[in-house]
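K.L.:
Okay, sequence plus prediction incoming.
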Amino acid sequence: MTTGIVIVVHAPLGAAMRECASHVMGNLDGMLAIHDIQPEDRPDDLAPDVLKDILEQEHGAGVLVLTDLIGATPANIAKRAVADAQAQGIQCCVLAGLNTPMLLRALTYRSLPLAETREKALAGGVQGVLRVD
């Protein structure tokens, strides 16, 4: 059992995050689903596609949906899809503020139950934001 991961973000961030994670971790085939949302996309139109990916990524431990900006179109799509998945009995949740450390932590700890994967990803995202100078 592993936690599924679905990314719903402003284009082209999803593809870039996949490339970055692949550079660090190697082949990611089947490990996550990406939705790069375009400016003209509407939540009502794309939430069913995201729901489909949530259902496909559910491997027994739930699904973590990662998005970039809370309140923006990708986050609204993610929230609708997660609500629909939860209504079908799928354990899932959304984290906003996606950054590279958050994604790498989610991928690294996806063998844990959803609640633990979520907390590891959240900690990675927060701890990855530092003043360097």
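P.N.:
Sure, I can see it. Remember, it's a predicted structure, so these values are computed and weren't measured experimentally.
K.L.:
From now on I want contacts and neighbour counts done on CA atoms only, so please keep to that.
P.N.:
Noted.
K.L.:
OK, contacts around the residue nearest the centre of the chain?
P.N.:
Geometric centre of the chain, nearest residue: residue 66, 2.7 Å, by CA atoms, centre = their mean. Residues near residue 66 by CA atoms under 8 Å, 6 or more residues apart in numbering: 5, 6, 7, 8, 9, 94, 95, 96, 97, 98.
K.L.:
Next one for the comparison:
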Amino acid sequence: MVGLVVVTHNQLGNALIDTAEAILGNRPEALVSVSVSSGEDAGKLRGKIARGIRAADRKKGVIIFTDMFGGTPSNLSYSFLKEGRVDVISAVNLPILLKAVNFRNQMNLASLSKCLETYGKKNISLASEILKGKREALCPFDREYQ
């Protein structure tokens, strides 16, 4: 199972995980939130992220989700990038988090990360385009929308 860590400003990660739990009916295993508050020491924040990675790691790799590219959570998380072990996806949203939870047992870290990036981008949607049938499947779990 690929571990998941959500690193966000304030309590956004906790809210996403709580919402995922409400939708799924249970608290997903190996899913951890790390909250970053303004004014916290960068060294202490890196320690919190490292602890989050250790808590989520099930020896199949870890994906760190951050709230926005270029923000403190992302910038700190990039220092943990390690090919084949830790990847970072910026701009987490609820659909991407739910897909990660549901498909992390079926794909390896690299494949899952790439598909989640594509899926996350596709779930920032313009309803009129969806209704016209202009969506294409690029990942195995996209087929449910075809």
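P.N.:
Arrived safely, thanks for sending. Computed from a prediction, not measured in an experiment: that's the story for all the values here.
K.L.:
still on that earlier bit, quick one: which two of the contacts of residue 66 of structure 1 are the most distant?
P.N.:
Longest distance between any two of the contacts of residue 66 of structure 1 is 14.8 Å, between 5 and 97; criterion CA to CA.
K.L.:
Settle it for me: which of these two has more neighbours?
P.N.:
residue 5 (26 against 15; other CA atoms under 10 Å).
K.L.:
Pretty sure residue 33 is one of the things the more buried one touches, is it not?
P.N.:
Yes. Between residue 5 of structure 1 and residue 33 there is a contact at 6.6 Å, judged by CA atoms under 8 Å.
K.L.:
From the chain's centroid, how far away is the stretch of helix or strand residue 20 of structure 1 belongs to?
P.N.:
Element membership of residue 20 of structure 1, judged by DSSP states H and E, is helix 13-25. Offset of helix 13-25 of structure 1 from its chain centre (CA atoms, centre = their mean, to the nearest Å): 13 Å.
K.L.:
Tell me the buried residues in it?
P.N.:
Buried positions in helix 13-25 of structure 1, judged by neighbour count with 16 or more other CA atoms under 10 Å: 13, 14, 15, 17, 18, 21.
K.L.:
which position in structure 1 aligns with residue 121 of structure 2?
P.N.:
Using TM-score structural alignment, the equivalent of residue 121 of structure 2 in structure 1 is residue 126.
K.L.:
Now do the contacts for that match.
P.N.:
Contacts for residue 126 of structure 1 (CA under 8 Å, 6+ apart) come out as residue 102.
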